[in-house]
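Enquirer: Sharing a sequence plus its predicted fold:
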Amino acid sequence: WYAVNVLLTLLVVHRTSNIMHNVIDKWTDKYYDMRYINTDKS
């Protein structure tokens, strides 16, 4: 049962880290888009 718990924990951590990476990627994309648009206008 210990091995099963470790596997489940690893899976959950892996999924949450993937979701966090996706959110950070989207946020940085928006941030850089805004910076790019601002510099492009000026």
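Expert: Yes, it's here. Residues are numbered from 1 along each chain as shown.

Enquirer: use CA for all of it now, contacts and neighbours both
Expert: OK.

Enquirer: what about Tyr13, neighbour count?
Expert: If you look again at residue 13, you'll see it is Val, not Tyr. Neighbours of Val13 under the rule other CA atoms under 10 Å: 12.

Enquirer: what does Met20 give?
Expert: 12.

Enquirer: Name the residue closest to the centre of the protein, please.
Expert: His21 (1.6 Å; CA atoms, centre = their mean).

Enquirer: who touches that residue in this structure?
Expert: By CA atoms under 8 Å, 6 or more residues apart in numbering, His21 lies in contact with nothing.

Enquirer: next, the one to line up against it:
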Amino acid sequence: MVKFKLKIIKLILHTELTNFLSSLSSILGPIGININLFFQEY
């Protein structure tokens, strides 16, 4: 049960981070896109 909760928390954090990076990339343009691609590889 605890592991399941952790999975949900990780999923939410990942979604928030992705949304945050998307916002950043739209602000920063090419630099933000490069950062986004860099994070997607890991």
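Expert: Ah, there it is. Remember, it's a predicted structure, so these values are computed and weren't measured experimentally.

Enquirer: ok, back up a step: how close does the aligned partner of the residue nearest to the centre of the first structure in the second structure sit to Lys7 of the second structure?
Expert: Mapped onto the second structure by TM-score structural alignment, His21 of the first structure lines up with His14. As for His14 of the second structure, its distance to Lys7 of the second structure is 10 Å (criterion: CA to CA, to the nearest Å).

Enquirer: and the residue nearest to the centre of the first structure, what element?
Expert: Assigned by DSSP states H and E, His21 of the first structure belongs to helix 2-41.

Enquirer: buried stuff in that helix?
Expert: Neighbour counts over helix 2-41 of the first structure (16 or more other CA atoms under 10 Å) mark no residue as buried.

Enquirer: Ser26 of the second structure maps to what in the first structure?
Expert: By TM-score structural alignment, Ser26 of the second structure lines up with Asp33.

Enquirer: separation between its match and Val4 of the first structure?
Expert: Computed as CA to CA, the Asp33 of the first structure to Val4 of the first structure distance reads 43 Å.

Enquirer: Please apply the same query to Tyr31 of the first structure.
Expert: In terms of CA to CA, Tyr31 of the first structure sits 40 Å off from Val4 of the first structure.

Enquirer: what does Asn18 of the first structure give?
Expert: 21 Å.
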